[in-house]
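Trainee: Please find the sequence and the predicted model below.
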Amino acid sequence: MNEFFITGTDTDAGKTHITSLLLKLLAQHKKRAIGFKPIASGCEMAFDQLVNADALMLMESATVSAKYDIVNPFSFEPAIAPHIAAQKAGVNLNVEKLTLAYQNIKSQGADYLLTEGAGGWALPINENQYLYDWVSAEQLPVILVVGMKLGCINHALLTTAHMQSMGVNCIGWIANQVDAAMDEYQANLDSLKARLPMPLLAISPYTEQTPKLQIYKTLLKALSINN
């Protein structure tokens, strides 16, 4: 199974948007792919359970079906930091529980499993564990989504430096143009390409129409997709 973890430079970098596009790309190449959103806050009641719009988008983009609670095992109603939401709900989030949930999604028969994080890279899951502890324990290759806006260079470099300090394998980054009016967009993109140690995999241009992904050969190689 090909497994990847998609993280972002911050909460609104566009992780769901990019993960959905990657799942659709895999579908175009006839791959059996599924998305996993282990932790989600900001959920609403539907069909007698809490559901999250991001998790539903991943389910719609996947080519392998699974029950909602398999795709999103930990869902919380308030749109606040997940570890705080979990405390308020009386749920003890930890690495071990995430691992058990991951085994459930891995058993669904997909060839590709894309896990979308929550928030940015340094997301607490309890008082002394972070979501990156689980990513490191699973030895998942990481794709970094850079939300292209003012401050993105700092956020991307700090996130990358922390991953390197942990020995995490960040295989590449994707530029997501979240700000249509960003000043010096191309100059910022060029600065990131010059400074980040991993390759640019794709660019998602800002659009109010059907989202598209400008794909580089580095992405096809990273995903083990033949041209």
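Mentor: Alright, I've got the coordinates.

Trainee: Please count neighbours and contacts with C-alpha atoms only from this point.
Mentor: OK.

Trainee: so T99 sits right up against W134, yeah?
Mentor: Yes. Contact criterion C-alpha atoms under 8 Å: T99 and W134 qualify, at 7.5 Å.

Trainee: residue contacts, the residue in the chain sticking out farthest from the centre?
Mentor: What lies farthest from the middle of the chain is D48; by C-alpha atoms, centre = their mean that is 26.5 Å. D48 sits next to no residue when contact means C-alpha atoms under 8 Å, 6 or more residues apart in numbering.

Trainee: Same question for the one 4 residues further on.
Mentor: N52 makes contacts with 40-44, 75, as judged by C-alpha under 8 Å, 6+ apart.

Trainee: T99 and W134: who's more crowded?
Mentor: Counted by other C-alpha atoms under 10 Å, T99 and W134 do not tie: W134 has more neighbours, with 18 against 15.

Trainee: Skip the chain neighbours and tell me the closest residue to that one.
Mentor: Leaving aside its chain neighbours, W134 sits nearest to V95 (5.4 Å; criterion: C-alpha to C-alpha, 6 or more residues apart in numbering).

Trainee: here's the one I want to compare it with:
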Amino acid sequence: MTAYFVTGTDTDAGKTLVASGLLALARRRDLTTLGLKPVASGCDNTPRGLRNIDALTLQAQSEPATAYTTINPYAYAPAVAPHLAARRAGKIPTLDALIEHVAEPLAEKRDLTLIEGAGGWRVPLNDTEDLAGLAVRLDLPVILVVGLKLGCLNHARLSAEAIRTDGLPLVGWVGNLIDPGLSFDAACYRDNLATLERTLDAPCLGIVPRLVADTPAARAAAAADYLALPGDA
């Protein structure tokens, strides 16, 4: 196993669901795990400080247990693009700072480490850098989460093209069913999957249906049933 960067075709494509599901699957195999969310907006004020539900979900699937500040060093309250939230907070991250922060957890070399981005591949980190630069600087293989909805073919193909243009391997993609108008029996749905399989030129690591589990831990466990780890195929 190694470290991977998890990105999505858009905001709410299901990055955290898929990342937590992959971590849960690794834990079933008695592997050590770590999920990092270096930058997160849309955080809640708690007695322990700002906390992000996605980062907490990844923390819950990290074994051995890991401090929240290691998982999510840059937490912002406004639910807006990270660079805008950072500007409002006056705490603007840089790639150099992120790389310094993740160096120690990456050095632990757990069996599976996932670094989850924010939004899609080209989301800005600050006025001059994109968050994708973290994956590029660390030379991480990428897992792409495709939110299965109308328009996903264009989003997925452009994302895959951008990842490869930046010089990184796309080691797999996961489809996450987020459009309630699509079903596993719909001919259009099947045609979309066939097109993704043909054009993304990377292994499909699973298709996650709409889940009824009502807690992050239960959703991670349920998602794990539909996923494969990179290298399984």
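Mentor: Thanks, I have it. As the structure is a computational prediction, the values presented were derived from the model and not from experiment.

Trainee: Quick check: TM-score for this pair?
Mentor: The TM-score (TM-score structural alignment, normalised by the length of the first structure) is 0.92; 221 aligned residues with a C-alpha RMSD of 1.7 Å.

Trainee: circling back: measure the residue farthest from the centre of the first structure to E60 of the first structure for me?
Mentor: Distance of D48 of the first structure to E60 of the first structure, given as C-alpha to C-alpha, to the nearest Å: 20 Å.

Trainee: Same question for P199 of the first structure.
Mentor: Remark: distance between P199 of the first structure and E60 of the first structure (C-alpha to C-alpha) = 29 Å.

Trainee: Could you do L196 of the first structure as well?
Mentor: Relative to E60 of the first structure, and taking C-alpha to C-alpha, L196 of the first structure is found at 32 Å.

Trainee: okay, now P105 of the second structure: neighbour count?
Mentor: By other C-alpha under 10 Å, the residues close to P105 of the second structure number 16.

Trainee: Likewise for the one 3 residues further on?
Mentor: Burial of E108 of the second structure is recorded as 10 neighbouring residues (other C-alpha under 10 Å).

Trainee: picking that back up, who are the contact partners of the residue nearest to W134 of the first structure?
Mentor: Counting by C-alpha under 8 Å, 6+ apart, V95 of the first structure touches 129, 131, 133-134.

Trainee: and which of the residues you listed is nearest to D12 of the first structure?
Mentor: Distance to D12 of the first structure across these (C-alpha to C-alpha) is lowest for L131, with 17.1 Å.

Trainee: Please list all residues in contact with the residue lying closest to that closest one once chain neighbours are set aside.
Mentor: Excluding its sequence neighbours, the residue lying closest to L131 of the first structure (C-alpha to C-alpha, 6+ apart) is L123, at 5.5 Å. Neighbouring residues of L123 of the first structure by C-alpha under 8 Å, 6+ apart: 130-132.

Trainee: Run through the helices of the second structure in chain order.
Mentor: Here the second structure has its helices, by DSSP state H, at 15-28, 53-60, 68-71, 82-89, 95-107, 132-138, 152-165, 187-199, 216-224.

Trainee: which of those helices sits most buried?
Mentor: Here the criterion is mean neighbour count by mean count of other C-alpha atoms under 10 Å, and of the helices of the second structure the winner is helix 15-28, at a mean of 25.

Trainee: Give me the mean distance between that one and the first structure.
Mentor: Mean deviation of helix 15-28 of the second structure relative to the first structure after superposition (mean C-alpha distance after the TM-score superposition for the first structure): 0.4 Å.

Trainee: how about Y189 of the second structure, what's its match in the first structure?
Mentor: Under the alignment defined by TM-score structural alignment, Y189 of the second structure is paired with Y185 of the first structure.

Trainee: Go ahead and confirm its match touches L150.
Mentor: No. In this structure Y185 of the first structure lies outside contact range of L150 using C-alpha under 8 Å: 9.2 Å.

Trainee: Run a quick neighbour tally on G167 of the first structure.
Mentor: Using other C-alpha under 10 Å, G167 of the first structure has 11 neighbouring residues.

Trainee: Quickly note the distance from it to N92 of the first structure.
Mentor: G167 of the first structure is 27 Å from N92 of the first structure, by C-alpha to C-alpha.

Trainee: Q177 of the first structure now?
Mentor: Going from Q177 of the first structure to N92 of the first structure by C-alpha to C-alpha gives 36 Å.

Trainee: Pick out whichever of those two has more residues nearby.
Mentor: Shown here are Q177 of the first structure and N92; by other C-alpha under 10 Å, Q177 has more neighbours (21 against 11).

Trainee: mind checking what the more buried one lines up with in the second structure?
Mentor: By TM-score structural alignment, Q177 of the first structure lines up with L177.

Trainee: Touching, P199 of the first structure and G172? I think so.
Mentor: Yes. Look at P199 of the first structure against G172 with C-alpha under 8 Å: they come within range, at 4.9 Å.

Trainee: on that earlier part again, check contacts around the match of Q177 of the first structure.
Mentor: 147-149, 207-210 are the contacts of L177 of the second structure under C-alpha under 8 Å, 6+ apart.
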